[in-house]
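**Student:** sequence unknown, structure follows:
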C-alpha cells in the first residue's frame, strides 16, 4: 500500500473577498473529490482572501499510480481555475 500526500499553496486571481475565495475553494475541493476519489481539504490561509493551501492524499497499491493521480489533479486545478502555484510539498509514505 502506498500513500502520496501533496500540499500546494495557491494564489487565487479574481478573489476580492473571503466569499469569492470560499466559492472557488469549495468548487475545487468538491470537483476533485468527486472525480478522482481522493482526500482533499483546505488546511491553511483560511482568512486570506487571495491565497489558499490545499492538501490532498491518494492511497493506492502503487506509488506511481497515486503520484500520477495527484499530478492529474494538480494539472486540472491549474487549467480550470485562475490560480498560480506559490509552493508545493510532496511526500510518499
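**Tutor:** Looks like it came in fine. Keep in mind that what you see is a predicted model, and the values were worked out from it rather than measured.
**Student:** alpha carbons only for contacts and neighbour counts from here, please
**Tutor:** OK.
**Student:** and the end-to-end length of stretch 4-21?
**Tutor:** 26 Å (Cα to Cα, to the nearest Å).
**Student:** ok now that stretch, how far from the chain's centre?
**Tutor:** 9 Å (Cα atoms, centre = their mean, to the nearest Å).
**Student:** For it, buried residues please.
**Tutor:** Using 16 or more other Cα atoms under 10 Å as the test for burial, stretch 4-21 gives 4-12, 15, 21.
**Student:** and the most centrally placed residue in the chain, what is it in contact with?
**Tutor:** Computing the C-alpha centroid of the chain and ranking residues by Cα atoms, centre = their mean puts residue 54 first, at 4.4 Å. Counting by Cα atoms under 8 Å, 6 or more residues apart in numbering, residue 54 touches 7-10, 40-44.
**Student:** One more to weigh against that first structure:
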C-alpha cells in the first residue's frame, strides 16, 4: 500500500478579500473531489487573502497508480486561470 501526498502553495490573483479567496478555493476543492479519487483540504495561509496551501492525498496498492492520480490533479490545478501553483512538495508513505 502506498500513500501519496502533495502539498501545494497557491497564489490567487483576483482575490480582493477572504470571501473572494474562499469562493475560488471552495470551487477548486469541490471540483477536485468530484473528479479524482483523492482527499483534499486547505492546510495553510487561511487568513491571507491571496495565498493558500492545500494538501492532496491518495491511497493505492501501487505507487505508480498513486503518482498518476496526483499528477492528474496537479495538471487540473495548473489549467485553472484563477490561481497559480507555486511551491509543490511530494511525500510518499
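**Tutor:** Great, that's in hand. Everything quoted here is computed from the prediction, not taken from an experiment.
**Student:** Overlay the chains and give the TM-score.
**Tutor:** Here the TM-score for the pair of chains, by TM-score structural alignment, normalised by the length of the first structure, is 0.94; 93 aligned residues with a Cα RMSD of 0.9 Å.
**Student:** rewinding a little: mind listing which of the contacts of residue 54 of the first structure are in strands?
**Tutor:** 7-10, 40-44 (DSSP state E).
**Student:** now the helix or strand harbouring residue 53 of the first structure: which residue numbers in the second structure?
**Tutor:** Element membership of residue 53 of the first structure, judged by DSSP states H and E, is strand 51-60. Mapping strand 51-60 of the first structure onto the second structure (TM-score structural alignment) gives residues 51-60.
**Student:** Distance from that stretch to the middle of the chain?
**Tutor:** 5 Å.
**Student:** can you check stretch 73-81 of the first structure too?
**Tutor:** 9 Å.
**Student:** Stretch 86-93 of the first structure now?
**Tutor:** The mean C-alpha position of stretch 86-93 of the first structure is separated from the chain mean by 11 Å, Cα atoms, centre = their mean.
**Student:** So what touches that stretch?
**Tutor:** With Cα under 8 Å, 6+ apart as the criterion, stretch 86-93 of the first structure contacts 2-11, 63.
**Student:** try it again with 7 Å
**Tutor:** Contact with stretch 86-93 of the first structure is made by 2-11, as judged by Cα atoms under 7 Å, 6 or more residues apart in numbering.
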